[in-house]
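Trainee: sharing a model that was predicted from the sequence below.
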Amino acid sequence: MAKGILGRKLGMTQIFDAAGNLVPVTIVDCSENVVLQQKTVENDGYVAVQVGVANKKVNLSNKPEQGHVAKANTAPKRFIREFRFSEAQGNDLLSYNVGQEIKCDIFAAGDIVDVTGTSKGKGFAGTIKRYNHARLRMTHGVSACHREVGSLGAIKGNLKGKKLPGHMGSETVTLQNLTIAKVDAERELILIRGNVPGPKKGFVVIKTAVKAVK
C-alpha cells in the first residue's frame, strides 16, 4: 500500500551502515502531521487524503482556514498537501481519521520513496548559469559582451520555450527512488540516503515511489 508524510528538511549528515560503509543522509523532521480532510468521490470527485504540518498563529490565517482545521481539532497549518495514489497502488492513509496524527514509523529503513520539494531560489540568472550555455569568444573582433545571449535565429516574435535569461530556482523538484536509511520514531525523524530538494528548513513531501526499482 502507498503511503506518505510531510516534513521539514533539517540538513545533511552521515551515518555508518551495517557493513561499516559511510552513508550521506538528509534528516527530515516529520513531527505533527495531522489529517485535515478525507476526500471522497461522492463529495470531491476523487479520493485523496489532505495532510497538514507546522502550526501557525491563528491571527495569520483567515476564517476559512480556521474553520477548515477546526473540523480536525487542530491549529492552522503552514504546509498542506494531498496524497492521491492510483487504485493499483492503494492508499494506506485512507485508514486514518480526520484529526489523527501520522507518525513517521509508517515508513521503515529500506523503503523506496519519492521526495518532492522546492529548489533553492537563485534570483535572476543569465543563460550561462541557467542553462550551461557557452560564452562568446573573447577575442578576434567579438564584442565585449561575452556572456550575452547568442543569435536567437528567425524567431518572428515566437519565443515560447526559448532558453533566455530569467528567474532561476524556486521550482518544484521531485527526486525518485530514494532509499530511507533510518527511521527515528522517538524523535520523529526520517533519514534519507543522499540529498533531497530544497534549502534547510524547507518543506518536503515523502511518499511511496511510483517507479520503485525492485
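Mentor: Done, it's in.

Trainee: only C-alpha atoms for contact and neighbour calcs from this point on.
Mentor: Noted.

Trainee: now L93: closest residue in space, sequence neighbours ignored.
Mentor: K3 (6.1 Å; Cα to Cα, 6 or more residues apart in numbering).

Trainee: ok, the one you found touching D92?
Mentor: Yes - the pair K3 / D92 is scored as a contact, 5.3 Å apart, by Cα atoms under 8 Å.

Trainee: ok, the two, which is more surrounded?
Mentor: K3 (20 against 15; other Cα atoms under 10 Å).

Trainee: take this one as well and set it beside the first:
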Amino acid sequence: MPGIIGRKIGMTSVFGPDGQNIACTVIEAGPCVVTQVKNEQTDGYRAVQLAFGEKKEKNTSKAALGHFKKASTTPKRNIVEFRDFSTEFEAIAELGKEVRVESIFVEGDFIDAIGTSKGRGFQGVVKRHGFSGVGGQTHGQHNRLRAPGSMGNASFASRVIKGKRLAGRMGNDRVKLTNLQVVKILPEQNLIVISGSVPGAKNSTVILQK
C-alpha cells in the first residue's frame, strides 16, 4: 500500500460543503526520498523504503551514510517501508526519487494515520480505564474515591488474577486510526489536511497510508 511520512503540525478547523465545521489535523507530509526498492527476486517481496527529515552527518553511522549515498541523498531521520505497491505507483519506486504528497493522495481519499500517542506516565484506574472509584464519602470512605476497589476472592486463588485492569503506564503507544478523509492538499507547502485527530504531540512523526 502506498504512503508517505510526515510531521504533525497541529490542528485547525475548516467548513465543509454543507457548512459544517470539521476539526482537522495539519501534517507536513514529505517530501520523502526513495532510499531502497525491494522486489520479489532479491528480497522475496515488493516494497519501497522512504526516508524523511534531515539528520546531521556526525550523528549518522557509517553504514547508514553508505545507504543514503546509494540514493544520492543526505542523511535522514525517519525511515519507513511501504509494502506491496500497486501498479499505478510503479513510477514512484525508483531509487533516489523524491516523493511528494500530491503524487500519493488526492482530496477526498480515505487514509490511515499511524503515530505514537502522548505519554501519560503512571496513572491510576480512574484515568487509565475510566473507573468510577469506590463511591461516596459516607460509611468511612473518606480516602477511597479513586481506589480500584475489590480485586477478587481471598481464600481461593489468594492472588490477583493476571490481566486485571489496574494502574500502570499509560500512553506512548503506537496507534493507528483508519478512514480519515483528506480534506485539502497544499502542494506548495507540502501540507495535507485530514479530518479528525491524529495520535501524537506536535512535531511528532506520522505515517500516512492508503
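Mentor: Nice, I can see it. The structure presented is a predicted model; accordingly, all values stated were derived computationally and were not measured.

Trainee: helices of structure 1, start to end?
Mentor: Taking DSSP state H, the helices of structure 1 run over residues 41-44, 63-70, 127-131.

Trainee: which one of those helices lies closest to F79 of structure 1?
Mentor: In terms of Cα to Cα, the element of the helices of structure 1 nearest to F79 of structure 1 is helix 63-70, at 12.1 Å.

Trainee: superposed on structure 2, where does the closest one end up, distance-wise?
Mentor: Here the mean offset of helix 63-70 of structure 1 against structure 2 after fitting is 1.5 Å, by mean Cα distance after the TM-score superposition for structure 1.

Trainee: residues of that helix that come out buried?
Mentor: By 16 or more other Cα atoms under 10 Å, the buried positions in helix 63-70 of structure 1 come out as 66, 69.

Trainee: what about the strands in structure 1?
Mentor: Counting by DSSP state E, the segments of structure 1 that form strands are 4-16, 22-29, 33-39, 48-55, 77-83, 101-102, 112-118, 123-125, 166-168, 172-184, 189-193, 203-208.

Trainee: between the fourth one and strand 77-83, how many degrees?
Mentor: Just to be clear, that refers to strand 48-55 of structure 1. 160 degrees (axes from the mean of the first three to the mean of the last three Cα atoms, to 10 degrees).

Trainee: re the thing from before, what's the closest of the helices of structure 1 to T26 of structure 1?
Mentor: Closest among the helices of structure 1, using Cα to Cα: helix 127-131, at 25.6 Å.

Trainee: in structure 2, which residue range corresponds to the closest one?
Mentor: Counting by TM-score structural alignment, helix 127-131 of structure 1 falls onto residues 125-129 of structure 2.

Trainee: gap between stretch 145-161 of structure 2 and the chain center?
Mentor: 36 Å (Cα atoms, centre = their mean, to the nearest Å).

Trainee: so for it, what gets flagged as buried?
Mentor: 147-148.

Trainee: wait, N73 of structure 1 sits on G99?
Mentor: Yes - at 6.1 Å, N73 of structure 1 and G99 qualify as touching, with contact defined as Cα under 8 Å.

Trainee: for these two, indicate the residue with more neighbours.
Mentor: G99 (18 against 15).

Trainee: any idea how far A51 of structure 2 is from whatever residue of structure 2 lines up with the more buried one?
Mentor: In structure 2, the residue paired with G99 of structure 1 is G96, using TM-score structural alignment. Applying Cα to Cα, to the nearest Å, the value for G96 of structure 2 to A51 of structure 2 is 10 Å.

Trainee: same question for V99 of structure 2.
Mentor: 10 Å.

Trainee: for R144 of structure 2, same thing?
Mentor: 51 Å.

Trainee: residue with max distance from the center of structure 2?
Mentor: Relative to the centre of structure 2, and counting by Cα atoms, centre = their mean, the farthest-placed residue is H139 at 46.9 Å.

Trainee: how far away is it from I5 of structure 2?
Mentor: Distance, H139 of structure 2 to I5 of structure 2, by Cα to Cα: 56 Å.

Trainee: same check, this time on V134 of structure 2
Mentor: 45 Å.

Trainee: so for those two, which sits in the more crowded spot?
Mentor: For V134 of structure 2 versus I5, neighbours defined as other Cα under 10 Å are more numerous around I5 (29 against 15).

Trainee: which residue in structure 1 aligns with the more buried one?
Mentor: When structure 1 is aligned by TM-score structural alignment, I5 of structure 2 is paired with L6.

Trainee: ok, now which ones touch that match?
Mentor: 30, 33, 51-53, 81, 203-206 (Cα atoms under 8 Å, 6 or more residues apart in numbering).

Trainee: comparing R144 and A51 of structure 2, which residue is more hemmed in?
Mentor: Applying other Cα under 10 Å to R144 of structure 2 and A51 shows that A51 carries more neighbours, namely 26 against 14.

Trainee: quick check: that one touching T74?
Mentor: No - A51 of structure 2 is not in contact with T74 according to Cα under 8 Å; the separation is 9.9 Å.

Trainee: so which of the contacts of L6 of structure 1 comes closest to G110 of structure 1?
Mentor: Distances from G110 of structure 1 to the contacts of L6 of structure 1, taken by Cα to Cα, are shortest for I206, at 13.9 Å.

Trainee: name the nearest residue to the closest one, ignoring sequence neighbours.
Mentor: V115 (4.7 Å).
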